[in-house]
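Undergrad: Model the following, please.
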Amino acid sequence: MIETTDALAEACQILAKSDFITIDTEFLRETTFWPELCLIQMASPDLEVIVDPLAKGIDLQPFFELMADSSVVKVFHAARQDIEIVFHLGNLIPHPIFDTQVAAMVCGFGDSVSYDQLVQKVKGVHIDKSSRFTDWSRRPLSEKQLDYALADVTHLRDVYLKLKEELEREDRASWLVEEMAILESRETYDMHPDDAWQRLKMRLRKPQELAVMKFVAAWREREARSRNVPRSRVLKDDAIFEIAQQQPKDTEALGRLRTIPKGWERSSAGSAIVEAVNAALALPKADMPQVPRHSHTPDGAASAVELLKVLLRLISEKHGVAAKMIANSDDLDKIAVEGEQANVPAMHGWRRELFGEAALKLIGGGIALRFAGKRIEAVEL
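TA: Below is the predicted model:
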């Protein structure tokens, strides 16, 4: 393992000469808000390295400079958490990137295919997963554990080249642009605490309840970040929902809630929550969050959505693209109700060309679905 800054700088200089490098990280997050980086694995066609970010005195700056080098494509599988780590520690987003999980969906390998499944399909190699649940913060790591970690980037080289070739042959490289732009956006990883409530399942409907949920969730987000502990260690989601519904205006009322541990209301956290509740309730009603109003669903729309699902599956199978990449259930609902006016990804760009136009024809009576033998097919009328 690379354990010094000089060795890391030398390796990064060699890696920077390649057109692409594959990258993976191993981290722990069970007891912290921010992931604790434990290993960095990188490979080019000519070099394979494992970096120990926990080594005493090591400076990861050469690694961050490599991540910022726009002449080198950074290849990840399911990139989001790896990029989040780089963003948090280095305050940058790797660019340009290529996510093999997303590319695999475009190339017909199914929805959210795992790394080992993809390696099996592309290379016919079975990855030994017995080291999967290693505590990567412990030292020393065994040869078996290091071999497992390195396999996450060595096989990825061949997977990347295969997917890249497939995308170019099918003229689908541009289809990944939108997805990669989301992964390269700082907003994807730098969520403002005031927006934390939007991650919670929308069980509440009243503006006052939503306002309290927003303020309490923002307090929890800031607290979890400052203490570097998981959100649930600060306050569980169920407690936020109960606080939003009951709206305790003092610590005594807070202490009566079922989800609040006995005596917790007398802590500084309890006082902060009561303060957040009262601040939320003091907002003018016009400034309180509103639940988006869904347009009226006409009779028969549910049946139309079912037909759109069938059409989506037919097109997905025909073109070898994961249905999830083309449209989701919300997209289909909106297309069924709003038609041409539906502002969803499925009605723009390559998705519209592949599916959106056919969907409009189906709901407009221009396409029929019929049985042909034991199969269903779409027929233009």
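
Undergrad: When you work out contacts or count neighbours from here on, use the C-alpha atoms and nothing else.
TA: OK.

Undergrad: Can you give me the neighbour number for Arg199?
TA: Neighbour count for Arg199, taken as other C-alpha atoms under 10 Å: 8.

Undergrad: can you map out the helices along the stretch 101-250 of the chain?
TA: 115-123, 143-169, 177-183, 207-227, 231-234, 237-246 (DSSP state H, counting those that start in this stretch).

Undergrad: Next, format those helices as CSV and append distance to Ala279.
TA: Below are the helices of the stretch 101-250 of the chain laid out as CSV (distance: least, C-alpha to C-alpha, whole Å):
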stretch, distance to Ala279
helix 115-123, 47
helix 143-169, 48
helix 177-183, 34
helix 207-227, 8
helix 231-234, 20
helix 237-246, 12
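
Undergrad: Tell me which of these approaches Pro345 most closely.
TA: Within those, the stretch nearest Pro345 is helix 177-183; the backing value is 10.0 Å (C-alpha to C-alpha).

Undergrad: So which other helices or strands are in contact with that closest one?
TA: With contacts taken as 3 or more C-alpha pairs under 8 Å, 6 or more residues apart in numbering; DSSP states H and E, helix 177-183 sits against strand 97-99.

Undergrad: Met213: how many residues sit nearby?
TA: Met213 has 30 neighbours, counted by other C-alpha under 10 Å.

Undergrad: typo on my end, it should be Thr25
TA: 23.

Undergrad: To compare against the first, here's the next sequence to fold:
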Amino acid sequence: MPLLPPEPVWIINNQTLEDYCQQWSALDAIALDTEFIRTDTFYPLPGLIQVGAGADVFLIDPLEISQWSPLAKLFENPNVIKVLHACSEDLEVFKLLTGTVPRPLFDTQLAAAFANLGFSMGYQALLKHILNIDLPKDETRSNWRQRPLTEAQIRYASLDVTHLLEVYQHLNQLLVQTPKKAWLDDECLSLTLNVLPYDPDNAWQDVKRAWQLRPQQLAVLKALCYFRETAAREEDVPRNRIIPKGSLWPLARFQPKAINALREIPDMRSSIIRHHGEQILDIINAASQIPAEQRPGSLPPPLPKNAKDWGKQIKALISQQAVELEIPLELLTPNKLTSPLLRSWLDNGHFSLPDTLTGWRRDIIGPPLINQLNAMEEKGH
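TA: Here you go, the predicted model:
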């Protein structure tokens, strides 16, 4: 027998949205979700916004709404907790529509990880685990911008928020009397602080094998990545429609000077050469002549083999901390922690925490990890 959500209330005009936002502002918590399309665009195209309030489900049609300030005001109301699951892309949709994001935020996927139920749990699995409810997932890839939506789409979208507040209450109860609740709050707040960041200056540092390039080549790489990032946003197309990811390194390395030479670059499709070829050549030419003192410094090479044993030690120490704290290792260990720790040891002969490790993790991981590593170093590993 199919799981049936309550009959949703449609919100398809500005006045109705304002009226309901005023009602929701009196609640302790609301559930939120979005449906969107992101196949041929840089930014997500909103198709639907779902709101769970008490036992009711509301569907906001973003194709019909033009005044988003009431929802923005609700998002910024500190007295209403906004409950979402795995919300990073939802936050982008909300930022684009309303200019702001929901705060305070309670992400049930993160909360499940802090409660040690599992890392990166899908909503379907979480609902099964907590409420023993089987949620169908049969409309994930459907066209959410079509009108009218099908009955199956409406049912699917409604179910995504029907039980979300129950899940929130259960998880909050598990965490509220523990230090983990403050860690969760810290983590959820950090999610809301860098939605749709715009920093094309640093995009070049993420290109694989960039460490193999000389400073003159890195100047070209940086200029190409800047253009790729800004043009993708301006044209609202995926980055690979501007310059394919696999073309960036060879373009910087070989610096072609003619359209025919671009055709020799891996992944450079004819459509890209037709639309952006001349511009790419101009960027390469200009960046290749940047004075030496203005070029980026060389990137450090991969860590040497003698650092691998230390990497294993770091992972083992953090794994032990995760077991003691009863949280998943993946939650405790942020990206790019091991490498900067090892580089600090290689450069200075002792371990120090990178500035990128902040918040609750720095407090929890930091002192014991650094003390143990430096003690091991003094004893000769």
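
Undergrad: TM-score of the superposition?
TA: Once superposed, chain against chain, the TM-score is 0.84 (TM-score structural alignment, normalised by the length of the first structure); 362 aligned residues with a C-alpha RMSD of 2.9 Å.

Undergrad: Quick one: closest of the helices of the stretch 101-250 of the first structure to His319 of the first structure.
TA: His319 of the first structure lies closest to helix 143-169 among the helices of the stretch 101-250 of the first structure, at 12.5 Å (C-alpha to C-alpha).

Undergrad: which part of the second structure lines up with that closest one?
TA: With TM-score structural alignment applied, helix 143-169 of the first structure matches the range 151-177 in the second structure.

Undergrad: all strands of the first structure, in order?
TA: 20-28, 36-43, 48-51, 73-76, 97-99, 367-372, 375-380 (DSSP state E).

Undergrad: For Ser268 of the first structure, find the nearest of those strands.
TA: Of the strands of the first structure, nearest to Ser268 of the first structure by C-alpha to C-alpha is strand 36-43, at 27.6 Å.

Undergrad: returning to that earlier point: from one end of the match of helix 143-169 of the first structure to the other, what's the distance?
TA: Its first and final residues considered, stretch 151-177 of the second structure spans 42 Å by C-alpha to C-alpha, to the nearest Å.

Undergrad: Pull out the buried residues from that stretch.
TA: Neighbour counts using 16 or more other C-alpha atoms under 10 Å place 153-168, 171-172, 174-175 of stretch 151-177 of the second structure among the buried residues.

Undergrad: Likewise for stretch 19-31 of the second structure?
TA: For stretch 19-31 of the second structure, by 16+ other C-alpha under 10 Å, it's Cys21, Trp24, Ser25, Ala29, Ile30, Ala31.

Undergrad: so it aligns onto which residues of the first structure?
TA: The alignment of stretch 19-31 of the second structure onto the first structure (TM-score structural alignment) covers residues 10-22.

Undergrad: Provide the contact partners of that stretch at residue level.
TA: Residues from elsewhere that reach stretch 10-22 of the first structure (C-alpha atoms under 8 Å, 6 or more residues apart in numbering): 42-45, 47, 49, 62-63, 66, 69, 71-76, 153-154, 156-157.

Undergrad: Stretch 281-291 of the second structure too?
TA: Stretch 281-291 of the second structure has contacts (C-alpha under 8 Å, 6+ apart) with Gln216, Gln217, Ala219, Val220, Ala223, Leu224, Ala252, Gln255, Pro256, Lys257, Ala258, Ile259.

Undergrad: Would you enumerate the residues in contact with the residue nearest to the spatial centre of the first structure?
TA: By C-alpha atoms, centre = their mean, the first structure has its centre lying nearest to Arg80, at 5.4 Å. Counting by C-alpha under 8 Å, 6+ apart, Arg80 of the first structure makes contact with Leu183.

Undergrad: hmm, back to that, could I get the strands of the first structure as CSV with distance to Leu307 of the first structure?
TA: Below are the strands of the first structure laid out as CSV (distance: least, C-alpha to C-alpha, whole Å):
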stretch, distance to Leu307 of the first structure
strand 20-28, 41
strand 36-43, 46
strand 48-51, 49
strand 73-76, 36
strand 97-99, 32
strand 367-372, 8
strand 375-380, 11
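
Undergrad: which residue sits closest to the equivalent of Pro193 of the first structure over in the second structure, ignoring its sequence neighbours?
TA: Under the alignment (TM-score structural alignment), Pro193 of the first structure pairs with Pro200 of the second structure. Counting by C-alpha to C-alpha, 6 or more residues apart in numbering, Tyr226 is the residue found nearest to Pro200 of the second structure once chain neighbours are left out, at 5.0 Å.

Undergrad: what's the neighbour count on that neighbour?
TA: A count of nearby residues for Tyr226 of the second structure, using other C-alpha under 10 Å, gives 18.
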